[in-house]
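Undergrad: Sequence first, then the predicted structure, then my questions.
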Amino acid sequence: MILNRRHVIGTGFATAALLSAPMVWGQAKPRVVVIGGGAGGATAARYLAKDSAGGLDVTLIEANPIYTTCFFSNLYLGGFREFESLQHSYDGIAAGGVTVINDMATGVDRAAKTVTLAGGQTVPYDRLILSPGIDFRDGAVPGWSADEHADIMPHAYKAGPQTQLLKSMVESMPQGGTFAMIAPPNPYRCPPGPYERVSMVAHLLKQTNPTAKILVLDPKDNFSKRALFEEGWGRHYDGMIDWVGPEFGGGAVEVRPDTMEILVEGEVQKVDVCNVIPGQIAGKIAAIAGVTDDSGWAPVHPDSMKSRTDENVYVLGDSSAQGDMPKSGYSANSQAKVAAMSIRGELLGSKVFPAKYSNTCWSLIAPEDGVKVGASYEPTPEKIASVESFISATGEDAALRKVTYEESLGWYSGITADMFG
């Protein structure tokens, strides 16, 4: 399936004329507050404002005035994109009728239906959407802390300065040096992401530091698109990449940031760059709001993305525990449209269609060597369930891989237009 801007934008459920109900004159507009301006939150805010035709008071709370996409940031690491191409403003969303507040949400009072901001402001809501992305699990990698060590051993799994730092470190590696990645346990943001990153780092090193080595220490027995990545690594970067699974110590790793060492089952390995991608949980505000469970994620109703804890709260994207969908930008965008439709139905009496979801994750292995995996999904009483899936095949010809890569470029243009207007 070829995806482009028209396809992404066309996945809205209907036009504003069909879905919106007229407001009663003199009646206060229902208030929807969205926390988090990424693929889930930005899409939800924009669609709520657009498809309600002014019938809803929509506020988007996002700490950063410029959003840097985590998806496609690996291509910046590989030298295929400029950093600025990943950055997007909220001007289009604001122009579409959304009140954009650049501040940090620090509290949620679900009884009073208010959100508290770091600046002291209190924002009331009738419905609240939480789409804060990820945070890191404390102690996930022994010896490493996001607060203390991210400038020495960057995670670069929240795009922005961390992404730039990691690239500068790779570019400054000594000839023949070692790049190490500590891969995360399931579940985590963008299942193919760490392995696309390995590919992009290998591409960069092949140009500038061809005798360098890449060591991947992984707590998982398997990973997304493994056969495709390993085929590509053998074809393009033969002898450069070593993947170490849990059987050989990949799940028993400690780091020493101050000395740039990693310990694998007690054996010390000196490295030049270490990319630590730790275990993950829902963005902090979801826990503050009291909608997460012992897993660290926020359970939701599969037919609406509504929190299982509070009927007035919705949780989108990476933070949600919803079933089979991967934690990806495409998933969050898809879920946002379902949630926006549900909220319009509750607050404006608009028609609510049966929920359907979709996702595709593209990865670039080498120049014009793109692969993908994806599925369509439907809600069941227990979870969002995969009903049909696809994946690139090993052994595909170069022409097809080029088309797949070009398809991903069209998707990026489409989804960012869909998010930001």
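TA: Yep, that arrived. All values reported here derive from a predicted model rather than from experimental measurement.

Undergrad: hey, let's count contacts and neighbours off CA atoms from now on
TA: Fine.

Undergrad: now the helices: where do they sit in the stretch 201-350 of the chain?
TA: Taking DSSP state H, counting those that start in this stretch as the test, the helices found in the stretch 201-350 of the chain are 226-236, 284-288, 329-348.

Undergrad: count of neighbours near residue 336?
TA: Residue 336 has 32 neighbours, counted by other C-alpha atoms under 10 Å.

Undergrad: Would you mind listing the residues in contact with it?
TA: Applying C-alpha atoms under 8 Å, 6 or more residues apart in numbering, we find residue 336 in contact with 40-41, 43-44, 316-317.

Undergrad: With respect to residue 22, which of the residues you listed is nearest?
TA: Here the nearest of those to residue 22, counting by C-alpha to C-alpha, is residue 44; it sits at 20.3 Å.

Undergrad: which SS class is the closest one?
TA: Following DSSP: H, G, I helix; E, B strand; the rest coil, residue 44 is assigned to helix.

Undergrad: returning to what we had before: just the helices of the stretch 201-350 of the chain: most buried one?
TA: With neighbours taken as mean count of other C-alpha atoms under 10 Å, the helices of the stretch 201-350 of the chain reach their highest mean count in helix 329-348, at a mean of 25.

Undergrad: second one coming, line it up with the first:
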Amino acid sequence: MSRRDVLKGSALVALGACAAPLHKTGSKPKVVIVGGGVGGLATLRHLIDTHPDAFDITLIEPKTTYTTCFYSNLYVGGLRPLSSLQFRYDAIARRPGVQVVHDRVAAILPTERRVRTSTGVTFDYDRLVVSPGIAVDYTGLPGWSEQAARRMPHAWQSGSQAQLLQRQLATVPDGGLIVVIAPPNPYRCPPGPYERVSMMAHALTVSGRIGARIIIIDPKESFSKQPLFQQGWERHYPGMIEWLPPMVHDGVRRIDANTMTVETGFETYRNCALVNVIPRQSAGEIAVDAGLAAPGGYCVVDPTTLKSQHDDAIHVLGDAADAGDMPKSAFAANSQARVVAQTIREELIQAAHIEATYDNTCWSLIDTNDSVYVGGQYRPSGNRITQIESVISSPADPDEVRATNYGASAAWYLGLTSALFA
């Protein structure tokens, strides 16, 4: 795969005109989309961009402002303002045939093909698209809870947690200790915890707090882009970051948010200046409550249509889906949305068939203008989505290539968010 291939699909582009004419049945097919993140919004945009008058679409999303989790590490590191990550749904709501409902889905009623919101309003559907993102597990680490997260934030969902984390980072003294607890697989954005550590180290370094230390307690024996991150840490932040795999720390035994203590099997870290706990994750709450999730916490889907294994009229995509070899990322969610929208068009308005293909690219910033990437192309194979090609940055890439990578990631972010919220 070439570098040009990595950037394919980086903007939200229409799939092209479908040759088959729409059939007239008196009323438009109803599509209900649960979740206004990338997966849900991209599905909506792919539907209306190719057939703007073909569907009645209802998007149900509790928040009126969407804050992207992707790129939020750059906010934590002081490289982007929070406002640059925030978007409203006003333009989408003005689209013909689109209704935006700011409410929470309380129940999915598959027998009636209906959803009910927390305020008791119901919406019927011909196809339901479920893209609720993730839920974090507040019970998997002894002593850490939803209340403890007010002092030891996860900042792995959009909202106020990233702001809390940035405020805490600003108060870390020179010589202070930061502990980051990384999550077990699978989780949202595999390189994300290590980019976050990089951005923490960047913020500490540019403010002169080079005596601070960051300890990563990881339940995994290896992590995404590991050689690239560790090379970058040694280059930009020598001696500041230490990564501990399970064989070194023997597991997290206890967390105490009141005393800012993290106890592992081999060592206890007391009076930490900051503790960032990124816990185990699962599909968003509504997907689990509706019985769409498997025992592993995510929703098993058909690899060619992303339909739930439990219901032929329900698609699940994005971070909530078990998408085989595909990582959980905004890029992947947009790629999956193309397939979901195409399947809906084929089945409800007899659009021409297009084979399902998927791609992903994930950039990570280690320091200013030092960006690395990993990418892949994927195809359905048997009962899962399988990676067929992969590409990754080289440790030998020159500085100008790393700077170009950052420019590509910024262009992708701008292109995607501009298209989603237009």
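TA: Structure's in. What do you need? Small disclaimer: the values here were computed from a predicted structure and weren't measured.

Undergrad: any chance of the contacts of residue 336 of the first structure in JSON lines, with distance to residue 412 of the first structure and neighbour count too?
TA: What follows is those, written out as JSON lines (distance: C-alpha to C-alpha, whole Å; neighbours: other C-alpha atoms under 10 Å):
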{"residue": "40", "distance to residue 412 of the first structure": "15", "neighbour count": "32"}
{"residue": "41", "distance to residue 412 of the first structure": "17", "neighbour count": "30"}
{"residue": "43", "distance to residue 412 of the first structure": "14", "neighbour count": "26"}
{"residue": "44", "distance to residue 412 of the first structure": "18", "neighbour count": "31"}
{"residue": "316", "distance to residue 412 of the first structure": "19", "neighbour count": "33"}
{"residue": "317", "distance to residue 412 of the first structure": "17", "neighbour count": "31"}
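
Undergrad: about what we covered before: would you mind giving the helices of the stretch 201-350 of the first structure as JSON lines with distance to residue 101 of the first structure added?
TA: As requested, those are exported to JSON lines (distance: least, C-alpha to C-alpha, whole Å):
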{"stretch": "helix 226-236", "distance to residue 101 of the first structure": "41"}
{"stretch": "helix 284-288", "distance to residue 101 of the first structure": "16"}
{"stretch": "helix 329-348", "distance to residue 101 of the first structure": "19"}
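
Undergrad: Any idea which of those helices gets closest to residue 365 of the first structure?
TA: Short answer: helix 226-236, nearest of these by C-alpha to C-alpha, at 6.2 Å.

Undergrad: returning to that earlier point: ok, which of the helices of the stretch 201-350 of the first structure comes nearest residue 89 of the first structure?
TA: helix 329-348 (16.9 Å).

Undergrad: Heading C-terminal from the closest one, find the next helix or strand.
TA: The helix or strand immediately downstream of helix 329-348 of the first structure is strand 357-366, counting by DSSP states H and E.

Undergrad: ok so, going back, quick check, nearest of the contacts of residue 336 of the first structure to residue 274 of the first structure?
TA: The closest of those, once distances to residue 274 of the first structure are taken by C-alpha to C-alpha, is residue 317, at 27.7 Å.

Undergrad: hang on, that closest one packs against residue 332?
TA: Yes - using C-alpha atoms under 8 Å, residue 317 of the first structure makes contact with residue 332 at a distance of 4.0 Å.

Undergrad: Common neighbours of those two, please.
TA: Counting by C-alpha under 8 Å, 6+ apart, the common neighbours of residue 317 of the first structure and residue 332 are 39-40.

Undergrad: Need the contact partners of the helix ranked longest in the first structure.
TA: Ranked by residue count and defined by DSSP state H, the top helix of the first structure is helix 398-420. By C-alpha under 8 Å, 6+ apart, the residues outside helix 398-420 of the first structure that reach it are 2-9, 38-39, 42-43, 46, 72, 88-93, 330, 333, 362-364, 368-372.

Undergrad: Now the buried members of these.
TA: Neighbour-count burial (16 or more other C-alpha atoms under 10 Å) applied to those gives 3-5, 8, 38-39, 42-43, 46, 72, 88, 90, 93, 330, 333, 362-364, 368-372.

Undergrad: returning to what we had before: who wins for proximity to residue 140 of the first structure among the helices of the stretch 201-350 of the first structure?
TA: Closest to residue 140 of the first structure of the helices of the stretch 201-350 of the first structure is helix 284-288 (C-alpha to C-alpha; 15.9 Å).

Undergrad: List of residues touching the closest one?
TA: Residues from elsewhere that reach helix 284-288 of the first structure, judged by C-alpha under 8 Å, 6+ apart: 105-108, 130, 132, 134-135, 292, 296, 298, 319.

Undergrad: Which ones among these map onto strands?
TA: Judged by DSSP state E, strands contain the following of those: 105-108, 130, 134-135, 298.

Undergrad: what's the closest of those residues to residue 52 of the first structure?
TA: For those, the residue nearest residue 52 of the first structure by C-alpha to C-alpha is residue 130; the value is 19.6 Å.

Undergrad: Quick check: that closest one vs residue 165 of the first structure, distance?
TA: Residue 130 of the first structure sits 29 Å away from residue 165 of the first structure, going by C-alpha to C-alpha, to the nearest Å.

Undergrad: which one of those two has more residues nearby?
TA: When residue 130 of the first structure and residue 165 are compared for neighbours, residue 130 comes out ahead with 28 against 18, by other C-alpha under 10 Å.

Undergrad: Check the spacing between the more buried one and residue 44 of the first structure real quick.
TA: Distance from residue 130 of the first structure to residue 44 of the first structure, by C-alpha to C-alpha: 10 Å.

Undergrad: Make sure residue 375 of the first structure is indeed in a strand.
TA: Yes - with three-state DSSP as the criterion, residue 375 of the first structure is part of a strand.

Undergrad: top of the contacts of helix 284-288 of the first structure by neighbour count?
TA: Ranked by the number of neighbours (other C-alpha under 10 Å), those place residue 319 first, at 30 neighbours.

Undergrad: what's the matching residue for that residue over in the second structure?
TA: Using TM-score structural alignment to pair residues, one finds that residue 319 of the first structure aligns to residue 320 in the second structure.
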